[in-house]
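Novice: Structure for this input, please:
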Amino acid sequence: MALEATTRIRAAVATQDLAETAISILVDQSGSMRGQSMLLLAAACDIAQNFLVHLGVTTEVLGFTTAGWKGGESRRLWRRRGGRPYPGRLCDLLHIVYRSAEDRRASIGDKFKPMHRPDLPKENVDGEAIEWAVGRLMKIPARRRTLVVLSDGVPADDSTLMANSANFLDRHLREVISRIESAGGVKLVGVGIGFDTSTYYRTSSMISSVDDVGLSLIATLEEAIRGT
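Specialist: A predicted model of the protein is given here:
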């Protein structure tokens, strides 16, 4: 699949255009992805980054979750300060760089091993993760930039949602996506794993099973490169 996609892309896209393309893959590492799902997703990301690097595309692979359960230091600080109503986010974010744009190696060895850790997946605050990933992409000197977001559900953090409105994180995610899509500069692609992302992103696809994530991710990347 990757070899065939590479051949089609090289026939359709000029080498210079590939060199001026940057693609970032952002992985939702929430608790629902723990175990076999995350193992398959890590393998798919490894294949995808090799595919992109061999095409000459600048590539990043990023992950996002929270540093702990039940809010962590953010929630403790809020309570020490009196617990005012509607405080906003009350969890400590964890953003992870598995492959940076500066890394030009064809292979990055065991960089994806931390993705397998069973203690890593916790909550997911998608909006701020996308802002972080887009901020990194905008620093890359590229003419074409795409962020592919892999997710299996809506944003969730119990500590935040109990102290704010029930749709607080969902609303923020929609606002972030709308702002980025309206501004241009980065194309957003939402890929849902057993989850329909079309209500969030202008460009989206859904994978019915995580078993299919490898082939589906390569297809998504090919479409992004050829269609940008």
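
Novice: make it CA atoms for all contacts and neighbour counts henceforth
Specialist: OK.

Novice: List the buried residues in stretch 5-24.
Specialist: A5, T6, I9, L18, A19, E20, T21, A22, I23, S24 (16 or more other CA atoms under 10 Å).

Novice: Looking at the residues you listed, which is nearest A224?
Specialist: Relative to A224, the closest of the buried residues of stretch 5-24 is I23; by CA to CA it sits at 8.8 Å.

Novice: I have a second one here; can you model it like the first so I can compare?
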Amino acid sequence: MTPWYENCKNSFAHAPKSTALAFLSALLLQHPAAGSDEDVCTLFHSETDMVSQTLYMHQEDVSHELVFPLVYFEDVWDRRDDQIHEAQLFSVMINDFSPIYRPDTAELLKTRPAPFMTFVIHDLVELDRLVEIVLSGAAPHAKHGLSGFQRVPTEVGLYRLEPLGEQTMYRDVFVNFDEKDAVQGVISCRQPGDVLNPSCNHDFRTADIDVRVNYAREYLPEWSAIQGKISRFLSCATGKPDVRTKK
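Specialist: A predicted model of the protein is given here:
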């Protein structure tokens, strides 16, 4: 970290929220996030101040040491070094991965579709089990597990899961399988017409970390690019190789 950051860190941690947000906005303007055609890890290699923290995955009893650019955090407790978290939330613009804060979301939500996404890094059940859980909620009267559903190919490189019987689906469920037929990602979306602005929950695993992303359903065709950006971002945060899931 820079000497300047070390000198002001304690006073900044106790500053009013309005002052903190103004500081972060100025910092973001000074060190803008990567553009849509640039590496989302650009800020990891610039003069941007960094925050180190630990993600503890309690189900696996594994800890990951992470380092993130300061501008990705809004709250004081997230901007402190050496904190241990069981989950961490990020809010970023979809096109260029630039960080956004709560005061921004009210305005961004006026745009349809909202041009930002949120994602949580945490510890979840295995993806095979998660598919069963998601399907049990989406079609509660259907036979549980993948055996009770047919796979319908889609134009976006995912399989839509549909009950073999006449059961009603209350959410649309899409799965990404690899060449060995193993589940690589699960996406559950509110149905068009069900709510005013349907969104999707997108679960996958990268860098040995479970990720859940939420974005407007209109961005479903960009699922692979979204997953790739987050995978790249976490590879830089963990220092692990960026092994991205194929369609």
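
Novice: so what number do they get for TM-score?
Specialist: Here the superposed chains carry a TM-score of 0.29, computed using TM-score structural alignment, normalised by the length of the first structure; 119 aligned residues with a CA RMSD of 6.3 Å.

Novice: would a markdown table of the buried residues of stretch 5-24 of the first structure with secondary structure and distance to V61 of the first structure be doable?
Specialist: Listed next are the buried residues of stretch 5-24 of the first structure as a markdown table, based on DSSP: H, G, I helix; E, B strand; the rest coil; distance: CA to CA, whole Å:
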| residue | secondary structure | distance to V61 of the first structure |
| --- | --- | --- |
| A5 | helix | 20 |
| T6 | helix | 19 |
| I9 | helix | 21 |
| L18 | helix | 18 |
| A19 | helix | 18 |
| E20 | coil | 18 |
| T21 | strand | 15 |
| A22 | strand | 11 |
| I23 | strand | 9 |
| S24 | strand | 6 |
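
Novice: Export the residues you listed to a markdown table and append columns for distance to Y98 of the first structure.
Specialist: Converted to a markdown table, these look like this (distance: CA to CA, whole Å):
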| residue | distance to Y98 of the first structure |
| --- | --- |
| A5 | 24 |
| T6 | 23 |
| I9 | 25 |
| L18 | 22 |
| A19 | 21 |
| E20 | 21 |
| T21 | 19 |
| A22 | 16 |
| I23 | 14 |
| S24 | 11 |
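
Novice: Any figure for the gap between S11 of the second structure and A20 of the second structure?
Specialist: With the distance defined as CA to CA, to the nearest Å, S11 of the second structure ends up 10 Å from A20 of the second structure.

Novice: which one of the two has more residues nearby?
Specialist: More crowded of S11 of the second structure and A20, by other CA atoms under 10 Å: A20, with 17 against 8.

Novice: mind checking which helix or strand E131 of the first structure is in?
Specialist: Element membership for E131 of the first structure, per DSSP states H and E: helix 126-138.

Novice: The helix or strand hosting D104 of the second structure: what's the following helix or strand?
Specialist: Assigned by DSSP H and E, D104 of the second structure falls within helix 102-108. Sequence order places strand 116-122 as the next helix or strand after helix 102-108 of the second structure, per DSSP H and E.

Novice: neighbouring contacts of that following strand?
Specialist: 55, 57, 86-94, 108, 209-216 (CA atoms under 8 Å, 6 or more residues apart in numbering).

Novice: Which members of the residues you listed occur in strands, if any?
Specialist: Judged by DSSP state E, the contacts of strand 116-122 of the second structure include 55, 57, 88-93, 209-216 as members of strands.

Novice: Of the residues you listed, select the buried ones using a ChimeraX command.
Specialist: Entered in ChimeraX, the line below selects the buried ones among these, by 16+ other CA under 10 Å:
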select :55,57,90,91,92,93,209,210,211,212,213,214,215,216
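
Novice: Select the longest helix from the first structure.
Specialist: helix 36-55 (DSSP state H).

Novice: which residues of the first structure fall in helices?
Specialist: 2-12, 15-19, 36-55, 73-80, 126-138, 158-163, 168-183, 213-227.
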